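K.L.:
Below are the sequence and a predicted model; questions follow.
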Amino acid sequence: MAFCCFSQASFFASQATKPRTVWNHSSARPVMSYNSIVRKEQVFLLGFAKAVLPRTRVCDRSSLRRRPVPTASLAGSSQIANSVFTVGTALVIPLYALMVFVPHSELTKRSMESSIPYIILGAMYTYLLGISWTSETLRLMFASKYWLPELPGITRMFSSDLTVASAWLHLLAVDLYAARQVFRDGLKDGIETRHSIALCLLFCPIGIMSHLLTKVIAHLWRRSRGGREAAESVATIRGEC
C-alpha cells in the first residue's frame, strides 16, 4: 500500500514538471507549448523595456539642487535696474537745476566744464549693458535680412528691466550733453537758453529745436533794434552786467 502511494506521488510530480501542451482536438496535435508562450511574452516585454526605458528621463532632485543659479536672477536684476535708474536720475537733476536757476554762477560754469558726470553715467551704462547682454541681443537688434533694426525685435529686447534701465542712462547722458552744448552756446551768443535746457531734460529733440528757433528770433530782434539796446541785452544774458 505504501509502495502504491509512493508511485502515485512520483507520477504526479513528474507530470507537474513536464511542460504543459495545448492540444488541438480536431487534429490531435499539439499547437504550442505553454513554456514557449511564456518565453515569447518575456522576450516581448524585455524588448519593449529596452526600447522605452532609455528614453525616460528620471528627475533627480539632488541634481536640481546642484544646478547652478543664473548670475542675475529675475528679482536681483530688477533691483539692480531700479537702483541704477534712481542713481542716474539723481545725478543729472542738480546739473539741470544749476543751468536753469543760476546759469551765471561760477559753480554752474565749473560743473558744465567737468566730465565726471559723463564718466559716471558711462560706467553705469557699461555695467548694465554687460549683465543684460544675451546671445539673442544682436539678433533682436538686427533682425532683418539687411541687418537693420526692426520694431518687433526692439520691443522684445526692451521687455527686460535691465535693458530699459540701460536705455534710460543712455538718454540721460545724451540729453545732458545736448543741454550743456545749448548752455554754452547761449552764454557765447548772449541768448536765453533756460527754456530750451528744461526741454532737453525729457524732450531733447524739442529742446534743441527750441534753441535754434530762439537763436533765429534773437538775431532778427537784434537786427531790428540795433546799436546800444541790442548790446545791452546780450551783456545781460551773458551775466556781464
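P.N.:
Happy to help now that I have it.
K.L.:
drop to CA atoms for contacts and neighbour counts, all remaining ones
P.N.:
Fine.
K.L.:
and Gln79, what is it in contact with?
P.N.:
For Gln79, no residue meets the contact criterion (C-alpha atoms under 8 Å, 6 or more residues apart in numbering).
K.L.:
how near is it to Ile93?
P.N.:
From Gln79 across to Ile93, the span is 22 Å (C-alpha to C-alpha, to the nearest Å).
K.L.:
ok, and here's another one to check against it:
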Amino acid sequence: MVTAARMESIVILAVTKMHAGMCTAGLTQRGEWLRPVRDFGNVSLRDVSYPNGNLMRCFDIAQIPIIKRRPAGPHIEDAVADFNHYQPRLAAQIGPGERGAWLRAHAEDVVTAARQVYQQHERSLALVKVKEVSATMKIDSYSSKLEMKVWAEELGLPRPVPCTDVHWRALGRKLLPNGGLKNMEWPELSALLGCDEVYLSLGLARQFEGEYWPLVVGVHTVPAFDVDIDIRNL
C-alpha cells in the first residue's frame, strides 16, 4: 500500500550542493529539524525547486510532500518525501526585515549544539549564532571546481569546515570570476556584505571512510546579503 504524502511547512535553512545531488533542510512549525530525502536515490535539483523553476532559498516557508520520518544514524532529521508526484510549494517567506528577530529566537547555544553535531554525532543539524566567521574560497580555473570553507572559533574545530550552501557558493563564484584563491577574515567579510551578525546552519555529511564529516550547510547574515545564483553552475 502506498502511503499518502502530507504537505509539511518548513522554514528553509539549508539549500546545498553535495557530491551526489542536492539537499535541503529546515525547521517545521513545531520547531523540529527536517531533512527531506528520497526513498531511493539522491535529491535532485528539481526536488529543491518550485513548479515555476525557481530554486528554494533560505527563509522560504516551503510546503514539502512528506511520507514518513526515516532517521538514519546521526541523521535523525531525515524524512522521506514524495518528490516523484509532488514538487515543493512556496507558501510564504520570512522577509529580510524579520530575519534577525527570527534567527535570534531560534538559534541554539553554539558550544552545546556544535558538540552534539560535530563530536558526539547525536544529531546532524543545528542553527547557531557565532561572533564572526572567516572564509576560504578556491576555484580551479581549468575545471571550475569550487571549494568553500568557513571557520568560527566557537565551533571547536581545528580547521575550516566545508560549506555547501548554494548562496554562499554563489558568493565565491562572484568574487573569483577567473578562479584562484581568496581568504577573508570577518572585518573584510562583514564590510563587503554589509552585515553585523552571522548565524550558521551546522550539518554532517553521510558516513565516508568510517567518519561523519562536519559541514556548514547555511550561512545567514543580518542584514541579509543578496547574490545571484546560477543553477547551471552551483
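P.N.:
Okay, I see it. It should be emphasised that the depicted structure is a prediction, and the values quoted were computed from it without experimental measurement.
K.L.:
Just give the TM-score of the two.
P.N.:
TM-score of the superposed chains, computed with TM-score structural alignment, normalised by the length of structure 2, equals 0.20; 78 aligned residues with a C-alpha RMSD of 5.5 Å.
K.L.:
can you give me the strands in structure 2?
P.N.:
Remark: strands assigned in structure 2 by DSSP state E are 6-17, 22-28, 33-37, 60-69, 78-81, 89-93, 125-130, 134-139, 146-151, 161-162, 180-184, 197-204, 214-222.
K.L.:
Any chance of JSON lines for those strands, columns distance to Val110 of structure 2 and mean neighbour count?
P.N.:
Formatted as JSON lines, the strands of structure 2 follow (distance: least, C-alpha to C-alpha, whole Å; neighbours: other C-alpha atoms under 10 Å):
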{"stretch": "strand 6-17", "distance to Val110 of structure 2": "16", "mean neighbour count": "22"}
{"stretch": "strand 22-28", "distance to Val110 of structure 2": "17", "mean neighbour count": "22"}
{"stretch": "strand 33-37", "distance to Val110 of structure 2": "16", "mean neighbour count": "25"}
{"stretch": "strand 60-69", "distance to Val110 of structure 2": "24", "mean neighbour count": "22"}
{"stretch": "strand 78-81", "distance to Val110 of structure 2": "22", "mean neighbour count": "22"}
{"stretch": "strand 89-93", "distance to Val110 of structure 2": "25", "mean neighbour count": "16"}
{"stretch": "strand 125-130", "distance to Val110 of structure 2": "5", "mean neighbour count": "24"}
{"stretch": "strand 134-139", "distance to Val110 of structure 2": "16", "mean neighbour count": "20"}
{"stretch": "strand 146-151", "distance to Val110 of structure 2": "13", "mean neighbour count": "21"}
{"stretch": "strand 161-162", "distance to Val110 of structure 2": "15", "mean neighbour count": "20"}
{"stretch": "strand 180-184", "distance to Val110 of structure 2": "22", "mean neighbour count": "14"}
{"stretch": "strand 197-204", "distance to Val110 of structure 2": "9", "mean neighbour count": "22"}
{"stretch": "strand 214-222", "distance to Val110 of structure 2": "13", "mean neighbour count": "24"}
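K.L.:
Dump these to a markdown table, plus distance to Thr112 of structure 2.
P.N.:
Converted to a markdown table, the strands of structure 2 look like this (distance: least, C-alpha to C-alpha, whole Å):
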| stretch | distance to Thr112 of structure 2 |
| --- | --- |
| strand 6-17 | 19 |
| strand 22-28 | 18 |
| strand 33-37 | 16 |
| strand 60-69 | 25 |
| strand 78-81 | 21 |
| strand 89-93 | 29 |
| strand 125-130 | 10 |
| strand 134-139 | 21 |
| strand 146-151 | 17 |
| strand 161-162 | 18 |
| strand 180-184 | 27 |
| strand 197-204 | 12 |
| strand 214-222 | 15 |
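K.L.:
Quick check: which of these is nearest to His106 of structure 2?
P.N.:
Among these, strand 125-130 comes nearest to His106 of structure 2, with 7.3 Å by C-alpha to C-alpha.
K.L.:
between that closest one and strand 214-222, how many degrees?
P.N.:
Using axes from the mean of the first three to the mean of the last three C-alpha atoms, to 10 degrees, the inter-axis angle of strand 125-130 of structure 2 relative to strand 214-222 is 50 degrees.
K.L.:
wait, which of the strands of structure 2 is closest to Arg104 of structure 2?
P.N.:
Evaluated over these, closeness to Arg104 of structure 2 peaks at strand 125-130, with 8.0 Å, by C-alpha to C-alpha.
K.L.:
by contact count, what packs against that closest one?
P.N.:
Helices and strands touching strand 125-130 of structure 2, by 3 or more C-alpha pairs under 8 Å, 6 or more residues apart in numbering; DSSP states H and E, are helix 110-114, strand 197-204.
K.L.:
closest to Leu27 of structure 2 out of those?
P.N.:
Evaluated with C-alpha to C-alpha, these place strand 197-204 nearest to Leu27 of structure 2, the distance being 11.0 Å.
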